[in-house]
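Colleague: Generate a structure from the sequence data that follows.
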Amino acid sequence: MIFGIGTDVCDIRRIEATLGRQGERFVQRVLGASELAIWQRRSARWPQRGVRYLATRFSAKEAFSKAVGMGMRMPMTWRDCEILNEPSGKPVIVLHGALREWCEARGLRAHVTVTDETDYAASFVVIEQ
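Modeller: Below is the predicted model of the structure:
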């Protein structure tokens, strides 16, 4: 049964501007430990690729928070919701801490897709129960 559906469209230029103002402090607030390591590798090779990665993760976390129906309030936190990739490239949601426990207690399972094109990143999340 579908518990919730969330979508988000993010202007990559807005993320880039925020990154320019706040620097890595913004990145560390939004990305979990595994995501942060990926962002650092991508940014070192090509900074714009790092910005796009950050924008897709930001968008997916917003979509997830909408799908579970709680917005960005506890137990939903930026860092406890990571958007990682399987070896095949398929994006997956990996939850940590209280957010993981909250979802497990309700029997929730999340599916996510992310994309970016020119100036925008978009994400869709479906939550099953």
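Colleague: Please make it C-alpha for all contacts and neighbour counts, starting now.
Modeller: OK.
Colleague: Determine the longest helix present in this structure.
Modeller: Among the segments of the chain that qualify as a helix by DSSP state H, the longest is helix 47-67.
Colleague: Please provide the structure for the following sequence as well, for comparison with the first:
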Amino acid sequence: MIYGIGTDICDIRRIRETLARRGTRFAEKVLGPHEIEVFRERLATVEARGVAYLATRFSAKEAFSKAIGLGLRMPMTWRACEIVKAPSGKPEIRLHGELAAWFEAKGLRAHVSVTDETEYAAAFVVVETRG
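Modeller: Model prediction:
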């Protein structure tokens, strides 16, 4: 049964401008441990890929926070929610700490889809109850 649905669209130009103003501090605030490694690697290789990666993760976390009905308040934090790639390439949500415990206690599971184009990144999340 569906617990919640969330969607978000992000203007990649705004992310690029924020990075230009604040450097990687913004990325370090938003991205979890695995994500920050991928971001730094992509940013160093092709800057546009790094910026798009950050935008898709930002959008997915916003969509997830809407789907679980908490917004960005405890136990939902930017860094406690990571969007990682399965070996198949499919994006998946990995949770940490109090958010992971809260999510597990509620018996939930999440599905995420992300996409980006030159100027926009978007994400869609469906959270369902198990069983």
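Colleague: TM-score for the pair, please.
Modeller: In this superposition the chains share a TM-score of 0.99, using TM-score structural alignment, normalised by the length of the first structure; 129 aligned residues with a CA RMSD of 0.5 Å.
Colleague: picking that back up, I'd like to know which elements the longest helix of the first structure is packed against.
Modeller: Taking 3 or more CA pairs under 8 Å, 6 or more residues apart in numbering; DSSP states H and E as the contact definition, the neighbouring helices and strands of helix 47-67 of the first structure are strand 2-11, helix 12-22, helix 33-45, strand 81-85, strand 109-117, strand 120-128.
Colleague: Please name whichever of these is nearest to Ala60 of the first structure.
Modeller: Distances from Ala60 of the first structure to each of these were compared using CA to CA; the minimum, 5.0 Å, belongs to strand 120-128.
Colleague: Average offset of that closest one relative to the second structure?
Modeller: The superposed strand 120-128 of the first structure is, by mean CA distance after the TM-score superposition for the first structure, a mean 0.2 Å from where its aligned residues fall in the second structure.
Colleague: which residues of the second structure does that strand align to?
Modeller: Under TM-score structural alignment, strand 120-128 of the first structure corresponds to residues 120-128 of the second structure.
Colleague: that older thread, quick check: buried residues in the longest helix of the first structure?
Modeller: Across helix 47-67 of the first structure, burial judged by 16 or more other CA atoms under 10 Å covers 50-67.
Colleague: Many thanks, have a good one.
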